[in-house]
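Engineer: Sequence and predicted structure, then a few things I'm wondering about:
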Amino acid sequence: MASPPAALRRRVPVWLIPVLWTVALGLWGLSRQNSLWRDEAATWQVAQRSTAETVHLLGNVDVVHGCYYLLMHGLFECFGPGTTTLRLPSVLATAVAAACVAVIGERLAGKQAGLAGGLVLGLLPAVQFYLQEGRPYALVAAGAGISTLLLVTALQGRARTAHWIAYGSAVLACALLNWLSLMILPAHLVTLLWTRAGREVWSRWAVASATATAGALPLVLFSRGQSGQVSWIPPLTWHMLIGPAVLLAIGGLGALLDRPRTGQLSVAAVGLPLLAVPQLGLLGLSLVQPLFLDRYVLFSLLGLALLIGTTVGRAVRAAGTRFPRASVWVLPAVVAVAAVGLLPQSLAKRSPESRVDDVLAIASDVRRMKAPGSAVLFLPAARRDTASVSPDAFSGLRDIALEQSPKDSGTLKGVEADADRIRTAMLAQRRILLVTDAPRVARPVRGARDRTKAAVLEKYFAVVGDQQVRGRRVTVYERRAPAG
């Protein structure tokens, strides 16, 4: 008769511990000291607009994130705006992804491999970054995990029609959150080729994939008209290849240790394509148009977690043959050592300094530095996000460059007057607060409007106050006395 602890271990599903572990990692320092950076500020302000206002916005910008914004609008309506409401969906989505990794790993390489893979996912530095991010990338990872688990189910001969409907729905949902996630389809294609899938699996996969792609195609085509939004992404350089190369090297080593065979369903057959194909695919796309950002293929790290988990599982089995009693401590020891080794990065990613700026930090300084009759300028106009998420801090300040508000214009930063009108409005002011980027993150001033703002302030105004905090800066200018 099995002992109570052994019986309990058999009853506890393998995915439960990775889910609890990932949620704990996500809740740790979730508010990041009540900070909010510029990408999350976009989610924050759009989520508080009405559905009609959001649709108006999507016609101009950010249509690729439209479904995510509508989801967050619903959550903000139900639970109210806050950093917990903003980031908790990413925490829960990453936990779902960890559960999928654990189940896949268990099916293909044993319980220890599945448990290790599920625990490893939440420790990966990039995953820890987006684990607490008010953006859609963790949700895409969850969908990728679900679709990959369904594919494995099909390759094991256990899929029904409902499984394929769910597969196509998961792929489509991911594509509607970020259509670059469609690169999971060629990754799954490689898995089908590797395992020499049967004709029925091929036909059903083709139908599900084609249906999901067709469903996402309107979004893909429409978003091409907004490609200017990613014009800031730098062209591909050699140093940008270091990260993917390291990931592929680690994943490749894990695949070799799995001793894969053609025609056999294994962790290598699933995890290596899931890791490599999206990474290489994004690199290839970036040769045509610069698009290489690791968050676009965050879901590929599920493949890395699977491969690392299998390596740890093999180590546990190897130890078990020589040291049966000690082998039960191999996995906890590996996770503990990894957690301690990554602790500095974990702490850093939970600090406000982990992001390029903090939209909320400067609001208190604006409250303190403003005075009756003061005007405010934003340079560039995108820094108006501070006012959008902290409107109370800017009450009483006249936004003299603004011609149409972000909500009314269906944009994130509003529509500003032309350069001549901005110049005239500035010269009529005695005191101006300028909200801009701190020098360490500021980009060169571009555009006639922004050049005019900078030139008029330099020529006709003097600095009487300046405060920089977490990538943002507010400077108080007063009109110089006319030369005598």
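Structural biologist: Yep, it's here. Residues are numbered from 1 along each chain as shown.
Engineer: make it CA atoms for all contacts and neighbour counts henceforth
Structural biologist: Noted.
Engineer: helix/strand/coil for R261?
Structural biologist: Per DSSP: H, G, I helix; E, B strand; the rest coil, the secondary structure class of R261 is coil.
Engineer: Report how many residues lie close to it.
Structural biologist: Residues near R261, counting by other Cα atoms under 10 Å, number 12.
Engineer: Now do the contacts for it.
Structural biologist: Contacts for R261 were tallied using Cα atoms under 8 Å, 6 or more residues apart in numbering; there are none.
Engineer: That one and Y460: what is the separation?
Structural biologist: The spacing between R261 and Y460, counted by Cα to Cα, to the nearest Å, is 74 Å.
Engineer: ok, now Q404?
Structural biologist: For Q404 relative to Y460 (Cα to Cα), the value is 26 Å.
Engineer: Equivalent analysis for A206, please.
Structural biologist: For A206 relative to Y460 (Cα to Cα), the value is 66 Å.
Engineer: Give the full set of residues in contact with A159.
Structural biologist: 150, 153.
Engineer: right, and the helix or strand after whichever strand or helix holds I308?
Structural biologist: Secondary structure from DSSP states H and E places I308 in helix 301-322. Scanning forward in sequence from helix 301-322 by DSSP H and E, the next helix or strand is helix 330-341.
Engineer: what does that next one contact?
Structural biologist: Counting contacts by Cα under 8 Å, 6+ apart, the residues touching helix 330-341 from outside are 112, 116, 119-120, 123, 312-313, 315-316, 319.
Engineer: Three-state assignment for S209, please.
Structural biologist: helix.
Engineer: residue contacts, it?
Structural biologist: 168, 171, 185.
Engineer: same thing but at 10 Å, please
Structural biologist: 164, 167-169, 171-172, 182, 185-186, 188-189, 203, 215 (Cα atoms under 10 Å, 6 or more residues apart in numbering).
Engineer: How about W329?
Structural biologist: 316, 319.
Engineer: top of the contacts of helix 330-341 by neighbour count?
Structural biologist: A116 (30 neighbours).
Engineer: quick revisit: could you dump the contacts of S209 into a markdown table with neighbour count and secondary structure added?
Structural biologist: Shown next, in a markdown table, are these (neighbours: other Cα atoms under 10 Å; DSSP: H, G, I helix; E, B strand; the rest coil):
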| residue | neighbour count | secondary structure |
| --- | --- | --- |
| W164 | 22 | helix |
| Y167 | 25 | helix |
| G168 | 25 | helix |
| S169 | 19 | helix |
| V171 | 29 | helix |
| L172 | 26 | helix |
| L182 | 20 | helix |
| L185 | 23 | helix |
| P186 | 16 | helix |
| H188 | 23 | helix |
| L189 | 18 | helix |
| S203 | 11 | helix |
| G215 | 18 | helix |
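Engineer: Included below, for side-by-side comparison, is a second structure:
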Amino acid sequence: MPTSAIPLPPPSGATPGILRLRSTRPGRAGSERRIAWLFGLVAALVSFAGSWIPSFWGDEAASVLSAERPLPSLFRMLGHVDAVHGAYYLGLHAWIDVFGASPLSVRLPSALVTGVLTAGVYFLVRELRTRRFAVAAAVVVAILPRVTYFGGEARSYAFGAAVAVWAVFVLVRLVEGRATGRRWWVLYGVLMAAGVYTFLYFGLLVVVHAVVLLQARASRQTFRAWAVASGAAVVAASPVLVFGLSQHGQVSFLARSRASSVPSVLISTWFGTVWFAVLGWGLIVVAVGFLVADVVRDRRVASAGGGGAGRPVSLTVLALAWLLIPLGILLAGNLVVADFTPRYVSYSAPAAAILLATGVVRLAGALTRTRREALVLAGALLAVVAVAAVPGYVGQRTPYAKHDTGWQSVSRVVGAHAAPGDAVVFDESTPTWMRPRLALTTYPDGFRGLRDVTLETPFAEADWWSSTAYTVDRAVALGRFDGVTRVWVVEARTDDYGLEPLARIGFERVAWYPAHGATVVELRR
């Protein structure tokens, strides 16, 4: 939601950091809206382009299979697992009913919401800084690797990041006194509750917002209103908080991952590649350096005892708190209970973009003498950032980009060789989210007419998000192979899954075909 109070660039000699002047001319608000939503459109297109190319991976399979269930089945499942994603699954359920469950379809909502996120970043930065800063932030957030990743993924992270931006925007307007009245605090509380429904750890932003109020020396009245709105948001989000905490065991696999290693945190969390991470952290250090210089200068020029009530919100302090506090809390908690992977702080990606943009604009201003020179240099630095993002962006849109998963390849190979009436067996020896059986449910075309002879409980009837299966021995005992003359075994981790019990009932391996991450074995009797 745009503001009618548009900040002007600081006059010559003014402090461009914490102190700045604002214009109250409302006539330019329409222009700001058009610029913001133009950047939002561009960002949505950037995230959407090529998003349909990579194979689904485990988390996306959970999204699609959960959303395809009948609603009673979905609610039953959420009582056992994935309650933290329940709101997203419900929304995706309605979307799939209209647009289908193809990779293009189910990833499109995230791209569209990334556009809303980018427009929100423009409005937020424009609320506190000049148009130059806002444009730079919108450009960076549109191409930031973490953003282009979740903007092309069928998960809830784009939604959480978008809600985070707009919640911060509303809070800043309230703290700065440019939005008043109970309805704005109600809106803030609704956004915070909605954010928790997109993902449980969104609630950590309450700590970030407390830092914003402290930095701005907000009044007691503002603190009270914020506390009431935040408390109401917690109460409204209590169902997902209770269910999410009770289901924490479902992420126990994180204890065996390297997600909290230093390279993972510094590179994977927001930047994707080593070179972009070097550039990104360098610009963040630059932004912090200018913040320190601003604080020192402001203290020198302040009158003695100048600790008066109220001061402008510092965009850099806000972004630093937003970037580091949720990350720090989760990493600290990870020392006790595994609870961290880089995508869990996706809602802090806008903060990373704001800090990079701040580093670009402030560095350009410090290295030049005129406004025109500063604009040219800032544009050149943004071009460097964009070029650095290209390898990661292209890599995100290759067929096997998502955790090297290739289920579309498995479906294609099976479809090219199998015939209706044949049986298919899937390797069940891998973790659930890696099992090749998910190729059947996410890319069903290659399996049309085949008999899933080891299926025990279809996913729509199970309490877990995926189907359950019998062992091959059990399926044989149940007579599932009676009348079958040809079987296709999709091997993943091993090259002999189920072959021994099949050999005992007369099947012989006659051919095998490579697929990405799997081997399709043909057996006849």
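Structural biologist: Received the coordinates, thanks. Model, not experiment: these values are computed from the prediction.
Engineer: After superposition, what is the TM-score?
Structural biologist: Superposed pair, TM-score by TM-score structural alignment, normalised by the length of the first structure: 0.86. Supporting alignment: 461 aligned residues with a Cα RMSD of 3.0 Å.
Engineer: Only the buried residues of the helix holding I308 of the first structure, if you could.
Structural biologist: Using 16 or more other Cα atoms under 10 Å as the burial criterion, the residues of helix 301-322 of the first structure that qualify are 301-317, 319.
Engineer: what span of the first structure lines up against stretch 158-174 of the second structure?
Structural biologist: The aligned range for stretch 158-174 of the second structure in the first structure is 138-154, by TM-score structural alignment.
Engineer: List the buried residues of the matching stretch.
Structural biologist: Buried residues in stretch 138-154 of the first structure (16+ other Cα under 10 Å): 138-154.
Engineer: Among the residues you listed, name the ones in helices.
Structural biologist: Per DSSP state H, helices hold the following members of these: 138-154.
Engineer: Please enumerate the strands of the second structure.
Structural biologist: Ranges of strands in the second structure, per DSSP state E, are 423-426, 451-452, 455-457, 468-469, 486-491, 508-515, 518-524.
Engineer: And the fifth one against the first structure, how far off on average?
Structural biologist: Meaning strand 486-491 of the second structure. Aligned to the first structure and superposed, strand 486-491 of the second structure gives a mean residue distance of 2.7 Å (mean Cα distance after the TM-score superposition for the first structure).
Engineer: what angle separates that strand from strand 518-524?
Structural biologist: Interaxial angle, strand 486-491 of the second structure versus strand 518-524 (axes from the mean of the first three to the mean of the last three Cα atoms, to 10 degrees): 160 degrees.
Engineer: by contact count, what packs against strand 486-491 of the second structure?
Structural biologist: helix 407-417, strand 423-426, helix 437-442, strand 508-515, strand 518-524 (3 or more Cα pairs under 10 Å, 6 or more residues apart in numbering; DSSP states H and E).
Engineer: same thing with the fourth one?
Structural biologist: When contacts are defined as 3+ Cα pairs under 10 Å, 6+ apart, strand 468-469 of the second structure sits against strand 455-457.
Engineer: What span of the first structure is the strand it packs on aligned with?
Structural biologist: Counting by TM-score structural alignment, strand 455-457 of the second structure lines up with residues 402-404 of the first structure.
Engineer: Would you mind listing the buried residues in that stretch?
Structural biologist: Residues of stretch 402-404 of the first structure classed as buried: L402 (neighbour count, 16+ other Cα under 10 Å).
Engineer: Adding distance to R11 of the first structure, write the contacts of S209 of the first structure out as CSV.
Structural biologist: Converted to CSV, the contacts of S209 of the first structure look like this (distance: Cα to Cα, whole Å):
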residue, distance to R11 of the first structure
W164, 29
Y167, 28
G168, 31
S169, 31
V171, 31
L172, 34
L182, 36
L185, 34
P186, 36
H188, 31
L189, 35
S203, 37
G215, 40
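Engineer: and which of those is nearest L434 of the first structure?
Structural biologist: L434 of the first structure lies nearest to L182 out of the contacts of S209 of the first structure, by Cα to Cα, at 42.1 Å.
Engineer: Run through the residues that contact that closest one.
Structural biologist: Applying Cα under 10 Å, 6+ apart to L182 of the first structure gives the contacts 144, 171-172, 174-176, 209, 212-213, 216, 278.
Engineer: which residues touch the residue most central in space within the second structure?
Structural biologist: In the second structure, the C-alpha closest to the average C-alpha coordinate belongs to Y157, at a distance of 2.9 Å (Cα atoms, centre = their mean). Shown in contact with Y157 of the second structure (Cα under 10 Å, 6+ apart): 85, 88, 110, 113-114, 146-147, 149-151, 163, 198-199, 202, 343-347.
Engineer: S346 of the first structure matches what in the second structure?
Structural biologist: Counting by TM-score structural alignment, S346 of the first structure lines up with Y393 in the second structure.
Engineer: Which residues are in contact with its match?
Structural biologist: Counting by Cα under 10 Å, 6+ apart, Y393 of the second structure makes contact with 46-47, 50, 143-146, 148-149, 272-273, 386-387.
Engineer: Among these, list the two that are farthest apart in space.
Structural biologist: G50 and T273 (19.2 Å).
Engineer: The aligned partner of F75 of the second structure in the first structure - how many residues pack around it?
Structural biologist: Using TM-score structural alignment, the equivalent of F75 of the second structure in the first structure is V55. With neighbours defined by other Cα under 10 Å, the count for V55 of the first structure comes to 16.
Engineer: Also S409 of the first structure?
Structural biologist: Using other Cα under 10 Å: S409 of the first structure sits among 16 other residues.
Engineer: Could you do H65 of the first structure as well?
Structural biologist: 18.
Engineer: buried ones in stretch 96-105 of the second structure?
Structural biologist: Across stretch 96-105 of the second structure, burial judged by 16+ other Cα under 10 Å covers 96, 101, 103-105.
Engineer: D422 of the second structure: which of the residues you listed is nearest?
Structural biologist: Among these, A101 lies closest to D422 of the second structure (Cα to Cα), at 25.7 Å.
Engineer: what stretch of the second structure lies opposite the longest helix seen in the first structure in the alignment?
Structural biologist: If you go by DSSP H, the first structure has its longest helix at helix 83-109. For helix 83-109 of the first structure, the aligned range in the second structure is residues 103-129, judged by TM-score structural alignment.
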